[in-house]
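Q: How does the following fold in three dimensions:
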Amino acid sequence: MSAPTGFSYSTRRNGSVVIFFANKVATTLKGQRAAKFLADIDAGDEQLVMAKWTGNFKRGNERSLKKSNGLRTRR
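A: Got it, this is the predicted structure:
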C-alpha cells in the first residue's frame, strides 16, 4: 500500500483546523479535536495523520472520467 498523498491543512485564527484533499475541504476540526490533531501532526507523518483524521470521506460518488469514458450528457 502506498503512502497517502494530496492532503494539506490550514489553521484559522479561531483555533479550528481545515484539512484539504486535492485542494478541496475534506473536514474541519474545532476545539479539542483541533488541538489533538495538531499534536498528532507534530508527532508523526503529516500525510498519514491527515488521512486518518479525515477517515473514509470518499464514498463512491467520485467517479473518474476514465471510468465513465468522459461521456456526460443530459437527456
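Q: alpha carbons only for contacts and neighbour counts from here, please
A: OK.
Q: list the buried ones in the helix or strand where Trp53 lies?
A: Under DSSP states H and E, the secondary-structure element containing Trp53 is helix 46-54. Within helix 46-54, the residues scored as buried using 16 or more other Cα atoms under 10 Å are Glu46, Gln47, Val49, Met50, Ala51, Trp53, Thr54.
Q: this one as well, want them side by side:
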Amino acid sequence: MGNIDRRSRLDEEPFSYRVTKNNTVFIEYYGKQVKTLKGKDGEKFLKKMNAAENEKEEQLIMAKVTGNFKRGNER
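A: All right, here's what the predicted structure looks like:
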C-alpha cells in the first residue's frame, strides 16, 4: 500500500461515512458529501469496511469508491 499513497494524504483522514437505517451510505470528503451508495452497492461497501484492518485501509476504500480523487485537484 506504500506506493498508492505516496504523498500521505490519507493520513489526514479526509474521508468519512455515515449509514442510515436502511443501509444507505453517504461518503463525505472533508465534511462535504461526495457519494451516495444504496442497495447492493451500499452493502458491498459496508462488507469491505468491516474487513478493513486499519484506518488507512478504510480511507483507501473510500477513496477508491468515490472515484476521481487521484489527480491532486481535490481541495
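Q: Point out the other elements, helices or strands, that the helix holding Trp53 of structure 1 touches.
A: strand 7-11, helix 31-43 (3 or more Cα pairs under 8 Å, 6 or more residues apart in numbering; DSSP states H and E).
Q: which residues sit against it?
A: Residues from elsewhere that reach helix 46-54 of structure 1, judged by Cα atoms under 8 Å, 6 or more residues apart in numbering: Ala3, Pro4, Thr5, Gly6, Phe7, Ser8, Ile19, Ala26, Thr27, Phe37, Asp40, Ile41.
Q: can we see that at 7 Å?
A: Residues external to helix 46-54 of structure 1 that are found in contact with it (Cα atoms under 7 Å, 6 or more residues apart in numbering): Pro4, Thr5, Phe7, Ala26, Thr27, Asp40, Ile41.
Q: Could you tell me how far the second one is located from Asn14 of structure 1?
A: If you measure Thr5 of structure 1 against Asn14 of structure 1 using Cα to Cα, to the nearest Å, the figure is 27 Å.
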